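Peer 1: based on what follows, work out the 3D shape:
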Amino acid sequence: MSHNKKGFIQEFKTFAMRGNVIDLAVGVIIGAAFQKIVTSFVNDLIMPIIGLITGGENFNEQFLILKIPENVDRTAVTSIDIAQKLGVTTFNYGSFIGTIIDFLIVAFVIFIMVKGINKMTLSSKKEEVAEAQGTKKCPFCQSEIAAKANRCPYCTSNIE
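Peer 2: Modelled structure (predicted):
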């Protein structure tokens, strides 16, 4: 049984220390930190501006009262926190819109990052294919030429 246990522990150690797992863990940690930055950006910079435009003080605090207990005065419900303490059912549309803006910003940044990574990967793959085919790009006219060429047949530039 102890041999089996050692095998399991060694197998787990090999799995946990694999490069992809560590890369994933680093990505999750950086992603969580990035999410905090985006949330702060939205809550502290974007939403106050939206609040000014819409006439509210803090757009994240915008809500509609859906159901109010009989013993609660409607005018006493001035924030989501107070509404929750008093047992008032609210529709918190400001917070929801803030969360949507958070998501859109994160999705846009990830889109830009993936697009950049794909572009870098595609260009490096093109270079690998060109090297395998024995070609290179002319640094002047960007035409595909033989890898051993000293002069570009298209623009006649000297290539060193």
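Peer 1: okay, CA-based contacts and neighbour counts for the rest of this
Peer 2: Will do.
Peer 1: just the helices in this protein please.
Peer 2: 2-16, 19-41, 47-54, 80-86, 93-133 (DSSP state H).
Peer 1: any idea which of those gets closest to L66?
Peer 2: Distances from L66 to each of the helices of the chain were compared using CA to CA; the shortest belongs to helix 80-86, at 10.7 Å.
Peer 1: one more, so I can put them side by side:
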Amino acid sequence: MGLIKEFKEFAVKGNVIDLAVGVIIGGAFGKIVSSFVNDIIMPPIGLLLGGVDFKDLSMVLKEATTDEAGEAVAAVTLNYGMFIQNVVDFVIIAFVIFLAIKGVNQMNRKKEEAPAPPPAPPAPTPSEKLLEEIRDLLKKQ
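Peer 2: Now for the predicted structure:
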């Protein structure tokens, strides 16, 4: 029973929940960036390079063959076009994360740089209060 209680405490902690939300949003963000690269950035670049689709760029290491049983054996290829596309994905994701972290750090710096309100003057001690009363009485006479 103690193990279940410990797991509940662990799972409900803010850091674990924040991490789970971050992973889910990160996965969705990765799909958006991949679509951005695949569907918006790479087609014009491929067009500029003579209608090349980067996904199809590969080097054949071994041609496709058929074995003795008549079954097709797929070609062995080095898919460097997909690698280029994934590198572009990574660069864009890393740059966006860099900008996000930079923005968060600037906001934190502004909060730290905000001047703290001046501290309230200390309350007079009982002896100071008594001296003030004596002063006021002397002024009245």
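Peer 1: rewinding a little: turn the helices of structure 1 into a markdown table, columns for distance to L66 of structure 1.
Peer 2: Rendered in a markdown table, the data for the helices of structure 1 read as follows (distance: least, CA to CA, whole Å):
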| stretch | distance to L66 of structure 1 |
| --- | --- |
| helix 2-16 | 49 |
| helix 19-41 | 27 |
| helix 47-54 | 21 |
| helix 80-86 | 11 |
| helix 93-133 | 12 |
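Peer 1: in structure 1, what residue corresponds to K13 of structure 2?
Peer 2: The criterion is TM-score structural alignment: under it, K13 of structure 2 has R18 as its aligned partner in structure 1.
Peer 1: export the helices of structure 1 to TSV and append columns for distance to K67 of structure 1 and mean neighbour count.
Peer 2: Converted to TSV, the helices of structure 1 look like this (distance: least, CA to CA, whole Å; neighbours: other CA atoms under 10 Å):
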stretch	distance to K67 of structure 1	mean neighbour count
helix 2-16	51	11
helix 19-41	29	13
helix 47-54	24	16
helix 80-86	10	14
helix 93-133	15	14
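Peer 1: so which of those helices gets nearest P69 of structure 1?
Peer 2: Of all the helices of structure 1, helix 80-86 sits nearest to P69 of structure 1, with 8.2 Å by CA to CA.
Peer 1: helices or strands up against the closest one?
Peer 2: Contact here means 3 or more CA pairs under 8 Å, 6 or more residues apart in numbering; DSSP states H and E; on that basis helix 80-86 of structure 1 packs against strand 89-91.
Peer 1: and the residue nearest the centre of structure 2?
Peer 2: Centroid-nearest residue in structure 2, with CA atoms, centre = their mean: I97, separated by 5.1 Å.
Peer 1: tell me the counterpart of it in structure 1.
Peer 2: Applying TM-score structural alignment, one finds that I97 of structure 2 aligns to I110 in structure 1.
Peer 1: any idea how far its match lies from N118 of structure 1?
Peer 2: In this structure, I110 of structure 1 lies at 12 Å from N118 of structure 1, with CA to CA, to the nearest Å as the measure.
Peer 1: need the contact list for the equivalent of S58 of structure 2 over in structure 1.
Peer 2: In structure 1, S58 of structure 2 lines up with F63, judged by TM-score structural alignment. When contacts are counted by CA atoms under 8 Å, 6 or more residues apart in numbering, F63 of structure 1 touches 80, 90-94.
Peer 1: need the nearest residue in space to F63 of structure 1, chain neighbours excluded.
Peer 2: N92 (4.4 Å; CA to CA, 6 or more residues apart in numbering).
Peer 1: that neighbour -> structure 2?
Peer 2: Aligned against structure 2 by TM-score structural alignment, N92 of structure 1 finds its counterpart in N79.
Peer 1: so its match sits against L57, correct?
Peer 2: Yes - using CA atoms under 8 Å, N79 of structure 2 is in contact with L57, at 6.2 Å.
Peer 1: Provide a list of residues in contact with M42 of structure 2.
Peer 2: Under the contact definition (CA under 8 Å, 6+ apart), the residues listed for M42 of structure 2 are 53-54, 85.
Peer 1: I'd like the residues you listed as JSON lines, with distance to A64 of structure 2 appended.
Peer 2: What follows is the contacts of M42 of structure 2, written out as JSON lines (distance: CA to CA, whole Å):
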{"residue": "D53", "distance to A64 of structure 2": "22"}
{"residue": "F54", "distance to A64 of structure 2": "21"}
{"residue": "Q85", "distance to A64 of structure 2": "25"}
